[in-house]
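Trainee: using only what follows, build the 3D model:
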Amino acid sequence: MSRKPATHRPRKRFGQNFLTDHSVIDRIADAIAASEQDHVVEIGPGQGALTETLAPLKCQLDVIELDRDLVPGLLAAFSIYPHFTLHNADALKFDFNTLGSAGAPLRVVGNLPYNISTPLIFKLLQDAPIIRDMHFMLQLEVVQRLAASPGSKHWGRLGIMAQYLCAVEHLFDVPPEAFNPPPKVQSAIVRLTPWQSSPWPECDQAQLRQVVQASFAQRRKTLRNNLKALIDSADLERLGIDPGARAETLELTQFIDIANAIHAK
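Mentor: Coordinates of the predicted model:
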């Protein structure tokens, strides 16, 4: 199938920036390396730039597109493939459990609109048991937050929860000129692979989320202040954690220790 020039005018309210650089598209497809046995879910296919590389692979391919004006073009281009299904839906409200199964975990891909990327990633992290991996085009700063290390300005709630559930790989950056229209920010490709055997101690996820959210509620404040409603300074010290430290200095295992201590009470 030939790649046709864009005919749909990108809509700002949908956060549409269509990927048009064929070398970047091919590089993303190579990173995904989908096969006939895979069940791929593409979020926000747009005009089908990446879909065009996935559909001929004969994998089971579900695409989720919110913009109704893009649906006719996608159906015209890809409904010839028997394993292709289009869902005209909002990915933030879509139930991914209706697609996944233990025998065929989902491989989720997409060029995510910047305005929904963080809430959508948090939503998908909750579905990690039915997901094999995720490959996303995101704003570079979001990828830096996902892949951050303790002590960096990017270390926070998104990276901690993502790394607790997944291996995070910042694969490569994508310049604005690869899109139409060019966004005002740099983009990057990230791979998230849910742990089959977690390297982290067991922890109640809801408790961990509460601890992390409270710890970073006011980044400039100390743990003593941010966590005073959840745990006192003496208990933090018993865990070997300085109550006067800021959240960005803590390792993931220390957040897990705090969450487990609170949960034990």
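
Trainee: please make it C-alpha for all contacts and neighbour counts, starting now.
Mentor: Noted.

Trainee: against residue 87, how distant is the residue most central in space within the chain?
Mentor: What sits nearest the mean C-alpha location of the chain, by C-alpha atoms, centre = their mean, is residue 121, with 3.7 Å. Plainly put, residue 121 is 19 Å away from residue 87 if you go by C-alpha to C-alpha, to the nearest Å.

Trainee: check contacts around the nearest residue to residue 50 once chain neighbours are set aside.
Mentor: Once flanking residues are discounted, residue 50 sits nearest to residue 25: 6.1 Å by C-alpha to C-alpha, 6 or more residues apart in numbering. Contact analysis of residue 25 by C-alpha atoms under 8 Å, 6 or more residues apart in numbering lists 19, 49, 50.

Trainee: which residues does residue 17 contact?
Mentor: 10, 113, 179, 180, 181, 182, 183.

Trainee: ditto for residue 16
Mentor: Counted by C-alpha under 8 Å, 6+ apart, residue 16 has contacts 10, 46, 113.

Trainee: so for stretch 198-205, what gets flagged as buried?
Mentor: 203, 205 (16 or more other C-alpha atoms under 10 Å).

Trainee: about what we covered before: among the contacts of residue 25, which ones are in strands?
Mentor: residue 19 (DSSP state E).

Trainee: now distance to residue 225 too, for the contacts of residue 25, in JSON lines please.
Mentor: Putting those into JSON lines (distance: C-alpha to C-alpha, whole Å) gives the following:
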{"residue": "19", "distance to residue 225": "45"}
{"residue": "49", "distance to residue 225": "49"}
{"residue": "50", "distance to residue 225": "47"}
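
Trainee: and the residue nearest to the centre of the chain, how far is that from residue 86?
Mentor: Where residue 86 is concerned, residue 121 sits at a distance of 21 Å (C-alpha to C-alpha).

Trainee: quick one more, to check against the first:
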Amino acid sequence: MPKIRVDKRSRIHQEVSKQGIVFNKDFGQHILKNPLIIQGMLEKSALRPTDVVLEIGPGTGNMTVKMLEKVKKVIACEVDPRMVAELQKRVQGTPFQAKLKIMVGDALKTDLPFFDICVANVPYQISSPLVFKLLLHRPFFRCAVLMFQREFAQRLVAKPGDKLYCRLSINTQLLARVDMLMKVGKNNFRPPPKVESSVVRIEPRNPPPPINYKEWDGLTRIAFVRKNKTLAAAFKQTAVTTLLEKNYRLHCSLKNTSVPDDFDLKTKINDILTEAGATEKRARSMDIDDFMSLLHAFNTEGIHFS
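Mentor: Down below sits the predicted model:
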């Protein structure tokens, strides 16, 4: 096993690939080296010859070249110019060259093109923002088969009452069906990461649920700040009441509705929670229907979260 030295100034792992590339920790570069794992991910993707596939972080292209054998086109989004050069070199002069489009840059800051499927060994530090960038992307894609840090993957599929159930769980499951596919040990990567990994399949709900996602996200953000607290306690926080009162007055002004002099937001919130039977509920055990009902109750009374 080659030694790994870390230069504190550049934080670059001095472990070199077969192609002579030094892996960069800042980009979360852990190259998937086991061909059986790659094969398993592609089988679970059910790729079609007509598919356009988006790959985030292709690295040296081990999975990319396998997909190019099966699909119409692969769009690879890569932030590291060294990996881009390696990928270009790998397909140069082959029939795959015309089927590969490389987008150089940060996937989170890039306007993603149309694609049918996303397959990726995701750099772990961008996991959460990438999931929501994909789920809010239009037009809809068929599915995504993604490798994440294991605990992150477990949060994606967690159900009400589970220890890892959180805002990530319910926000993702509102917009998509999420299934755990396989566990991947750290020794399947070069260099090995410090954590275990898992592969999940994410299938967007099409059509999406008929709610304003920003409103939904605002409500779950408040409820899950302290997921073990009652909703009554969560909504008593000064920062929460200040935000909701500001939103209430803004919406009233947009509708040319006057706010009564004796208006008391805290009383209004308590009345809504009581009427909805949600005063003693806790976010940790609430499901999507519970939050939908609660959001409707607040919005009906003019309380908004965005």
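
Trainee: nearest to residue 212 of the first structure among the contacts of residue 25 of the first structure?
Mentor: residue 19 (34.3 Å; C-alpha to C-alpha).

Trainee: aligned partner of the closest one in the second structure?
Mentor: Superposed on the second structure with TM-score structural alignment, residue 19 of the first structure falls opposite residue 32.

Trainee: tell me who's in contact with its match.
Mentor: 38, 62, 121, 188, 189, 190.

Trainee: count of residues packed around the counterpart of the second one in the first structure?
Mentor: So the one you mean is residue 62 of the second structure. In the first structure, the residue paired with residue 62 of the second structure is residue 49, using TM-score structural alignment. For residue 49 of the first structure, the neighbour count with other C-alpha atoms under 10 Å is 19.

Trainee: and residue 106 of the first structure, what does it touch?
Mentor: Per C-alpha under 8 Å, 6+ apart, neighbours of residue 106 of the first structure: 38, 39, 40, 41, 99, 100, 130, 131, 132, 133.

Trainee: distance of the first one from residue 250 of the first structure?
Mentor: The span separating residue 38 of the first structure from residue 250 of the first structure equals 38 Å under the rule C-alpha to C-alpha.

Trainee: and the gap between the match of residue 62 of the second structure and residue 257 of the first structure?
Mentor: Residue 49 of the first structure is 45 Å from residue 257 of the first structure, by C-alpha to C-alpha.

Trainee: in the second structure, what residue corresponds to residue 217 of the first structure?
Mentor: Using TM-score structural alignment, residue 217 of the first structure pairs with residue 225 in the second structure.

Trainee: ok, how many other residues are close to that match?
Mentor: Residue 225 of the second structure: 13 neighbours (other C-alpha under 10 Å).

Trainee: doesn't residue 24 make contact with the match of residue 62 of the second structure?
Mentor: No - contact criterion C-alpha atoms under 8 Å: residue 49 of the first structure and residue 24 do not qualify, at 10.4 Å.

Trainee: secondary structure element holding the residue of the first structure most remote from its centre?
Mentor: Distance from the centre of the first structure peaks at residue 234, with 36.4 Å (C-alpha atoms, centre = their mean). Taking DSSP states H and E as the criterion, residue 234 of the first structure maps to helix 233-238.

Trainee: now do the same for the residue farthest from the centre of the first structure: its match in the second structure.
Mentor: That one, residue 234 of the first structure, aligns with residue 271 by TM-score structural alignment.

Trainee: tell me which element residue 200 of the second structure is part of?
Mentor: strand 197-204.

Trainee: what helices or strands is that strand leaning on?
Mentor: Here strand 197-204 of the second structure touches strand 143-149, helix 150-157, strand 176-184, going by 3 or more C-alpha pairs under 8 Å, 6 or more residues apart in numbering; DSSP states H and E.

Trainee: where does the shortest one end up in the first structure?
Mentor: Spelled out, it's strand 143-149 of the second structure. With TM-score structural alignment as the criterion, strand 143-149 of the second structure aligns to 133-139.

Trainee: try the last one
Mentor: Here strand 176-184 of the second structure aligns to the first structure at residues 166-174, judged by TM-score structural alignment.

Trainee: who are the neighbours in contact with residue 195 of the second structure?
Mentor: So residue 195 of the second structure contacts 149, 150, 186 (C-alpha under 8 Å, 6+ apart).

Trainee: cool, residue 164 of the second structure as well?
Mentor: 154, 155, 158.

Trainee: recalculate using a threshold of 6 Å.
Mentor: By C-alpha atoms under 6 Å, 6 or more residues apart in numbering, the residues touching residue 164 of the second structure are residue 155.

Trainee: what of residue 83 of the first structure?
Mentor: Residue 83 of the first structure neighbours (C-alpha under 6 Å, 6+ apart): 60, 61.

Trainee: tell me the residue in the second structure aligned with it.
Mentor: In the second structure, residue 83 of the first structure lands on residue 99 (TM-score structural alignment).

Trainee: how near is its match to residue 13 of the second structure?
Mentor: 32 Å.

Trainee: likewise for residue 27 of the second structure?
Mentor: Taking C-alpha to C-alpha, one finds residue 27 of the second structure at 11 Å from residue 13 of the second structure.

Trainee: again with residue 66 of the second structure
Mentor: For residue 66 of the second structure relative to residue 13 of the second structure (C-alpha to C-alpha), the value is 27 Å.

Trainee: so which of these two has more stuff around it?
Mentor: Counted by other C-alpha under 10 Å, residue 66 of the second structure and residue 13 do not tie: residue 13 has more neighbours, with 19 against 14.

Trainee: let me know the secondary structure of the more buried one.
Mentor: Here residue 13 of the second structure is recorded as strand under DSSP: H, G, I helix; E, B strand; the rest coil.

Trainee: how far away is it from residue 190 of the second structure?
Mentor: 11 Å.

Trainee: mind checking the longest helix of the first structure?
Mentor: Criterion DSSP state H: the longest helix present in the first structure is helix 252-264.
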